[in-house]
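Enquirer: sequence plus the predicted model coming up.
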Amino acid sequence: MGGGAASAGVAPRGARDRFYWSNEEEPHVARRRAILKAHPEVNKLMGPEPRTKWIVLALVAAQVSLSVALRAASWPVYAATTYVVGATITHALFLAIHELAHNLGAKRPESNRLIAIFANLPIVVPYCVTFKQYHIEHHKQQGVDGVDTDIPARLEARIFQGRLGKVAWCLSQILFYALRPMLIKKQTPTLMHALNFAAQGVFNCALVHFYGWAPIRYLVACFLLAGSLHPIAGHFIAEHYVFTQGQETYSYYGPLNLLTFNVGYHNEHHDFPFVAWSNLPALRALAPEFYEPLATHRSWSRVIWDFIMRDDVSTWSRTKRTK
């Protein structure tokens, strides 16, 4: 990682638990104000990216086609394709749903929800509507105890310690990412939740009816691999786990952004959640004096390695606040 970060306002790990506790406002609000004051033209970068829906269509078509085509593939071809291609497509769909949660794929909020439900289909588990609410809370109240469910639960953090524990956590982090919010902070079901579940049920049943269980097994394998020891899964850790004390959010500017809707531009995204993926590089170029001093990650694979091997980084390495 390059750059440094101030540590003001971050309390050392204490008796309460081993998270980092801050008594300051989350950093993105202040930086957003400062950037808008220095560069009011940032407002022109905001708004939806219409290409997102066509990319989603291509990704869904490719993944469903692969799920059917690989039924008769040899084991080596099946395994390699599932890990290299299938898990990458699934993760791209995760991040398309992330864009759509911010209403950045179409002008109307309802259209974004429907596109997200469509993008959800090859992921097998109906989660996109639930994810939207949890994710918006993560942005509005970053690090707030009991609200930001992106942070590991205390029991989760206590259990998965040491190198073997961290390997086990990395192998199954997609399950924690999916299940943790529902266990910590339940949502009230809505009509959109029902539509998400109904559409997913119809799709899953149709796939089994016409092609048997093999496509479902492939899609589930892609889902699990996409959030385990996969290079792209490093972004889950890279975004907010504290590698440089005093800095809560980290960006990555490497080539894997081409496959992930520029989710690596994570400081930029949190500063301006209404700037679509396609304009995040332009945002960084417009305000380099705000982003170049920050610590960054150069490799998501290296992030996973460092998370496992470094004694000072673990599931406790998140910044929390009480309000």
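Expert: Yes, it's here.

Enquirer: for the rest of this, base every contact and every neighbour count on C-alpha atoms.
Expert: Will do.

Enquirer: number of nearby residues for Ser301?
Expert: Ser301: 18 surrounding residues under other Cα atoms under 10 Å.

Enquirer: and the helix or strand hosting it, which residues are buried?
Expert: Ser301 belongs to helix 300-309 when assigned by DSSP states H and E. Buried positions in helix 300-309, judged by neighbour count with 16 or more other Cα atoms under 10 Å: 300-301, 303-304, 307-309.

Enquirer: how about stretch 73-80?
Expert: Buried, per 16+ other Cα under 10 Å, within stretch 73-80: 78-79.

Enquirer: and the contacts of it?
Expert: The contact list for stretch 73-80, computed with Cα atoms under 8 Å, 6 or more residues apart in numbering, reads Leu70.

Enquirer: just to revisit the earlier point, what does the helix or strand just after the helix holding Ser301 contact?
Expert: Heading C-terminal from helix 300-309, the first helix or strand you meet, by DSSP H and E, is strand 319-320. With Cα under 8 Å, 6+ apart as the test, strand 319-320 has contacts from 10, 19-22, 142-145, 241-242, 248.

Enquirer: and for stretch 165-181?
Expert: With Cα under 8 Å, 6+ apart, stretch 165-181 has contacts from 127, 134, 149-150, 152-153, 159-160, 224, 226-229, 304, 307-308, 314-315.

Enquirer: report all helices and strands that the helix holding Ser301 contacts.
Expert: helix 162-171, helix 234-238 (3 or more Cα pairs under 8 Å, 6 or more residues apart in numbering; DSSP states H and E).

Enquirer: could the ones you listed go into a markdown table alongside distance to Ala276 and mean neighbour count?
Expert: Converted to a markdown table, these look like this (distance: least, Cα to Cα, whole Å; neighbours: other Cα atoms under 10 Å):
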| stretch | distance to Ala276 | mean neighbour count |
| --- | --- | --- |
| helix 162-171 | 28 | 18 |
| helix 234-238 | 18 | 23 |
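
Enquirer: let me have those helices in a markdown table, adding distance to Gly47 as columns.
Expert: Supplementary listing: the helices and strands packed on helix 300-309 in a markdown table, determined by distance: least, Cα to Cα, whole Å:
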| stretch | distance to Gly47 |
| --- | --- |
| helix 162-171 | 34 |
| helix 234-238 | 24 |
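
Enquirer: here's the one I want to compare it with:
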Amino acid sequence: MINTFEKSWFRYKGGLLPTISALLYCQLTYFAGIALILSLNPVLMTIGTLAMAHGMVIAAYMIHECGHNAVFKSSHHNAWLGSALNWLTGGCYGTYDDLRANHMKHHINNVDAVTFDYRSYLARHPIQFKIVKSLEWLYVPAVEFLMHAVLIFAPFLFKEKEDQQLRVIGIIMVRFSLLLGLFLYSPIAYACYLLAYAIFLTVLRFMDALQHNYEFIVEADSNFNLIKHKGDRNYEQSHTFSNPISINHAWLNLLTLNFGYHNAHHTKPTTPWYDLPKLHKSLYGNEAIFVIPFRKQLLSFHKNRVARVMGDDSETQSNRFAQRLQDGSAVGANGVSFLSSF
């Protein structure tokens, strides 16, 4: 009976157990985390904050799986699950369809394309720029919070999204009411939620920051439809880098649902998360040319946390970036999360 259910609903044989396990885990850690935070016991609140943050991380990477239709056979079922999980990640202000379409541009066009150019915005507003840099120095993911704020207000800022205004107003009323209720219950509990969300954003941006040295392109630019490397698989692989937490202890990569095996993911984007280590090994074996050592990931993330606000466009040269990745001096990118759907 279980095999029949799996065969009827899931895209891949063997997908039932890992999918159910991941979904149960993110639900349990998220809602149990809330319960622990509401206990107002300092020790339990600490555990709950970390649990809730990791629940959001797993939910986000399951949304990524849905975006590639790697969970269910039906794209409709993938969309339903992705939309539901997006409520846990706080990305529900944007639609799942927009999120998926934006991420597919990343795979097809081989660029990091955005609608809102936060770099130009900060360059035009020096006070906000100083605030963002100060917060980033303190390891606060200010750029990601800025992008999240723009996601919330996108229907009121961009003409092409005006038809989503009523939908977003409804979501704002629901989510902000819940947040207000949490604050009135306990400002400390509210602060724990904000901390959990900041940790969640930090994990996602840590994984995203060094995986590509693609060009940063604003969709409104006149040259967006003249992208030089659209569909160029050689360019895609040479500008893609894998950042697993550990090669020798592969189980640690489950903390991010194997998202660090990024070259393997870009080689075959529909490969489910639980098969990425096997695909990586079949493609690269023990070859380390595209793999960033974890200590160097941490070093780059730490050293260039302020410089990453504006980025370094010279890093689009693959050889230079690859060298910087290996010596821990790479700047990388901010604001390119797959959860940004605008």
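Expert: Okay, I see it. Worth saying up front: this structure is predicted, and the values here are computed from it rather than measured.

Enquirer: just give the TM-score of the two.
Expert: Once the chains are laid over each other, their TM-score by TM-score structural alignment, normalised by the length of the first structure reads 0.63; 264 aligned residues with a Cα RMSD of 4.4 Å.

Enquirer: in strands only, show me the contacts of strand 319-320 of the first structure.
Expert: 10, 20-22 (DSSP state E).

Enquirer: of these, which is the nearest to Val29 of the first structure?
Expert: Distance to Val29 of the first structure, by Cα to Cα, is smallest for Ser22 among these, at 14.9 Å.

Enquirer: sticking with the alignment partner in the second structure of Leu286 of the first structure, tell me its helix or strand.
Expert: Superposed on the second structure with TM-score structural alignment, Leu286 of the first structure falls opposite Ser282. For Ser282 of the second structure, the host element (DSSP H and E) is helix 276-284.

Enquirer: how distant is that helix from the center of its chain?
Expert: How far helix 276-284 of the second structure lies from its chain's middle: 22 Å, per Cα atoms, centre = their mean, to the nearest Å.

Enquirer: which elements pack onto that helix?
Expert: helix 262-267.

Enquirer: matching residues in the first structure for the helix it packs on?
Expert: Counting by TM-score structural alignment, helix 262-267 of the second structure sits on residues 266-271 of the first structure.

Enquirer: comparing that stretch with the second structure, how large is the average distance?
Expert: Stretch 266-271 of the first structure differs from its equivalent in the second structure by a mean of 1.8 Å after superposition (mean Cα distance after the TM-score superposition for the first structure).

Enquirer: picking that back up, tell me the angle the helix holding Ser301 of the first structure makes with helix 162-171.
Expert: Orientation of helix 300-309 of the first structure against helix 162-171 (axes from the mean of the first three to the mean of the last three Cα atoms, to 10 degrees) gives an angle of 140 degrees.

Enquirer: what sits up against helix 300-309 of the first structure?
Expert: 162-163, 166-167, 170, 229-235, 237-238, 252, 297, 313-314.

Enquirer: what do you get if the cut-off is 10 Å, keeping everything else the same?
Expert: 1, 161-170, 228-239, 241-243, 252, 254, 256, 264, 297, 299, 312-315, 317 (Cα atoms under 10 Å, 6 or more residues apart in numbering).

Enquirer: what's the neighbour count on Asn120 of the first structure?
Expert: 25.

Enquirer: what residue of the second structure matches up with it?
Expert: So, by TM-score structural alignment, Asn120 of the first structure is matched to Asn86.

Enquirer: now for the host helix or strand of its match, which elements pack on it?
Expert: Secondary structure from DSSP H and E places Asn86 of the second structure in helix 75-89. Here helix 75-89 of the second structure touches helix 16-38, helix 42-67, helix 96-109, helix 187-209, going by 3 or more Cα pairs under 10 Å, 6 or more residues apart in numbering; DSSP states H and E.

Enquirer: so which of these gets nearest Phe216 of the second structure?
Expert: helix 96-109 (10.6 Å).

Enquirer: I'd guessed the match of Asn120 of the first structure sits against Tyr96; true?
Expert: Yes. The pair Asn86 of the second structure / Tyr96 is scored as a contact, 7.8 Å apart, by Cα atoms under 10 Å.

Enquirer: distance of the residue positioned nearest the centre of the first structure relative to Arg158 of the first structure?
Expert: Centroid-nearest residue in the first structure, with Cα atoms, centre = their mean: Phe236, separated by 5.6 Å. Phe236 of the first structure sits 19 Å away from Arg158 of the first structure, going by Cα to Cα, to the nearest Å.

Enquirer: quick one: the counterpart of Ser301 of the first structure in the second structure from Phe31 of the second structure, how far?
Expert: When the second structure is aligned by TM-score structural alignment, Ser301 of the first structure is paired with Leu298. Separation of Leu298 of the second structure from Phe31 of the second structure (Cα to Cα): 30 Å.

Enquirer: repeat for Met207 of the second structure
Expert: For Met207 of the second structure relative to Phe31 of the second structure (Cα to Cα), the value is 24 Å.

Enquirer: helix or strand: which one has Arg31 of the first structure?
Expert: Going by DSSP H and E, Arg31 of the first structure is part of helix 27-38.

Enquirer: and His209 of the first structure, how many neighbours?
Expert: His209 of the first structure, neighbours per other Cα under 10 Å, totals 10.

Enquirer: part of a helix, is it?
Expert: Yes. Applying DSSP: H, G, I helix; E, B strand; the rest coil, one finds His209 of the first structure inside a helix.

Enquirer: contacts only, for it.
Expert: Counting by Cα under 10 Å, 6+ apart, His209 of the first structure has contacts Phe203.

Enquirer: what about Tyr197 of the second structure, how many neighbours?
Expert: Neighbours around Tyr197 of the second structure, by other Cα under 10 Å: 23.

Enquirer: neighbours around the closest residue to it other than its chain neighbours, how many?
Expert: Spatially, and ignoring its direct neighbours in sequence, Tyr197 of the second structure is nearest to Ala53 (6.1 Å; Cα to Cα, 6 or more residues apart in numbering). Per other Cα under 10 Å, the neighbour tally for Ala53 of the second structure reads 28.

Enquirer: what residues are up against Ala53 of the second structure?
Expert: 26, 29-30, 33, 59, 89, 192-203.

Enquirer: and it, what pairs with it in the first structure?
Expert: In the first structure, Ala53 of the second structure lands on Ala87 (TM-score structural alignment).

Enquirer: for its match, give its distance to Thr190 of the first structure.
Expert: Following Cα to Cα, the distance that separates Ala87 of the first structure from Thr190 of the first structure is 30 Å.

Enquirer: repeat that for Asn120 of the first structure.
Expert: Per Cα to Cα, Asn120 of the first structure is found 17 Å from Thr190 of the first structure.

Enquirer: can you check Phe210 of the first structure too?
Expert: For Phe210 of the first structure, the distance to Thr190 of the first structure (Cα to Cα) stands at 31 Å.
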